[in-house]
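**Q** below are the sequence and a predicted model; questions follow.
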Amino acid sequence: MKHAPSEKHTLSIIVDNESGVLARIVGLFSARGYNIDSLTVADVSTDHAVSRITIVTSGPPPVIDQIIAQLDRLVPVHRVLDLTELGPHVEREMALVKVAGTGDKRVEALRLADIFRARPVDTSTNSFVFEVSGSTEKVDQFIALMREVGLVEVARTGVVAIARGAEAA
């Protein structure tokens, strides 16, 4: 039997902003053996009643459909959108990247940061912390290049995404 190819999907989940909601959603993924590649959560309403959870996951199309259907049935979930299926959307990730080095390594780190539009947010005589944002691929590439010049540590936000166009999701 042939297996359907795995696809990466970005899901936007609008939920009640209350304690335990994230645990229920993550529990659903865990109980069924679904993987979460990236997860971000933020309050998105002026009255602090609603949050948006952005999850990047992967699987064959029937599994993605099953994930969406199961998420949709959870009580605190208002809406589940598969941004990948909806069409054009904007995805960004931010990372803080600590790089140590002196001399030529320091100069090269600054040169690479400039090319990637990463900005130094902390500087000492022997290290930098750069802030870089963009697509996951851009962040991955920046980190890979910084390994060559003295990467020390990385902290990443995970993907945030929103549909394009004038309409609200």
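**A** Looks like it came in fine. Numbering: from 1, shown residues only.
**Q** could you use CA atoms for every contact and neighbour count after this?
**A** OK.
**Q** packing partners of the strand or helix carrying Ile162?
**A** Per DSSP states H and E, Ile162 falls inside strand 160-163. Applying 3 or more C-alpha pairs under 8 Å, 6 or more residues apart in numbering; DSSP states H and E, one finds that strand 160-163 contacts strand 7-16, helix 83-86, strand 89-100.
**Q** show residues contacting it.
**A** Residues outside strand 160-163 that contact it (C-alpha atoms under 8 Å, 6 or more residues apart in numbering): 10, 12, 40, 54, 83, 86-93, 169.
**Q** in stretch 146-166, what's buried?
**A** Met146, Val149, Gly150, Leu151, Arg156, Gly158, Val159, Val160, Ala161, Ile162, Ala163 (16 or more other C-alpha atoms under 10 Å).
**Q** ok now that stretch, how far from the chain's centre?
**A** 7 Å (C-alpha atoms, centre = their mean, to the nearest Å).
**Q** before we go on, here's another structure to hold up against the first:
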Amino acid sequence: MHIKPQSAERHTLAVIVDNEPGILARIAGLFTARGYNIESLTVSEITDDNLISRITIVTSASAEVMEQIIAQLERLVPVHKVVDLTTHGEHVERELALVKVAGTGDHRIEALRLAEVYRGRVVDATIASFVFEVTGTTEKIDKFVELMREVGLVEVARTGIVAISRGAQAA
């Protein structure tokens, strides 16, 4: 297990790349080589022709290590742009989770009540269970999952963080 140095801070990176085989492995390899964990990773095509993708990476590292990682990422041929949203300015982060909860009676009623408070949406229901869709910050989803443990949490699937800079300009 890698122990993060005291100066490690959480960073959210937006990496714009050519959508080609192997690029994700090359990018992940840069983090692995330095002994830093990728805490969240999402990838999506962002152009109509499916030729360009956006990779959102959340990791923790010192400012100096992040500068080195960003410089190395920018040198990769299929990488068009790398933006550290954490230092770039204000940005919005969201995550989606599907949370399955089983229970009857009071547990079922409490699960529905808590989902309403957290703006969770029922996307599947059976006599004995619900699947809720919850979106928001990582902290909000963590808290929702923690509360659902008390009423019958069965399993959780999470997307990972997506992020975008605030304002009229692209990152």
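**A** Received, thanks. Note that this is a predicted model, so its numbers are computed, not measured.
**Q** that older thread, is it possible to mark the buried ones in the contacts of strand 160-163 of the first structure?
**A** Thr10, Ser12, Thr40, Thr54, Leu83, Glu91, Arg92, Glu93.
**Q** which residue ranges form the helices in the second structure?
**A** Under the criterion DSSP state H, the second structure contains helices at 23-34, 63-75, 85-88, 106-117, 138-149.
**Q** equivalent range in the first structure for the second one?
**A** Using TM-score structural alignment, helix 63-75 of the second structure corresponds to residues 61-73 of the first structure.
**Q** what's the average distance for the matching stretch when superposed on the second structure?
**A** On superposition with the second structure, the average gap between stretch 61-73 of the first structure and its aligned counterparts reaches 1.3 Å (mean C-alpha distance after the TM-score superposition for the first structure).
**Q** would you mark the buried spots in that stretch?
**A** Buried, per 16+ other C-alpha under 10 Å, within stretch 61-73 of the first structure: Ile64, Ile67, Ile68, Leu71, Asp72.
**Q** skip the chain neighbours and tell me the closest residue to the third one.
**A** Across the structure, with C-alpha to C-alpha, 6 or more residues apart in numbering as the measure, the residue nearest Ile68 of the first structure apart from its sequence neighbours is Val80 (6.6 Å).
**Q** so the one you found sits against Thr10, correct?
**A** No: using C-alpha atoms under 8 Å, Val80 of the first structure is not in contact with Thr10; the gap is 10.5 Å.
**Q** and the aligned residue in the first structure for Ile27 of the second structure, how many residues sit next to it?
**A** Residue pairing (TM-score structural alignment): Ile27 of the second structure is matched to Ile25 of the first structure. The local packing of Ile25 of the first structure (other C-alpha atoms under 10 Å) involves 18 other residues.
**Q** how far away is the closest residue to Ile25 of the first structure other than its chain neighbours from Leu11 of the first structure?
**A** Spatial nearest neighbour of Ile25 of the first structure, excluding adjacent residues (C-alpha to C-alpha, 6+ apart): Leu71 at 7.1 Å. Using C-alpha to C-alpha, to the nearest Å, one gets 10 Å for the distance from Leu71 of the first structure to Leu11 of the first structure.
**Q** need the overlap of contacts for the two.
**A** Joint contacts of Leu71 of the first structure and Leu11 (C-alpha under 8 Å, 6+ apart) are Val80.
**Q** which residue numbers in the second structure does stretch 99-106 of the first structure align to?
**A** Going by TM-score structural alignment, stretch 99-106 of the first structure sits over residues 101-108 in the second structure.
**Q** in the matching stretch, what counts as buried?
**A** Within stretch 101-108 of the second structure, judged by 16+ other C-alpha under 10 Å, the buried ones are Val101, Ala102, Gly103, His107, Arg108.
**Q** from start to finish, how long is that stretch in a straight line?
**A** 8 Å.
**Q** same question for stretch 158-171 of the second structure.
**A** 25 Å.
**Q** chain center to that stretch: distance?
**A** 11 Å.
**Q** circling back to that earlier point, measure the match of Ile27 of the second structure to Ser45 of the first structure for me?
**A** 20 Å.
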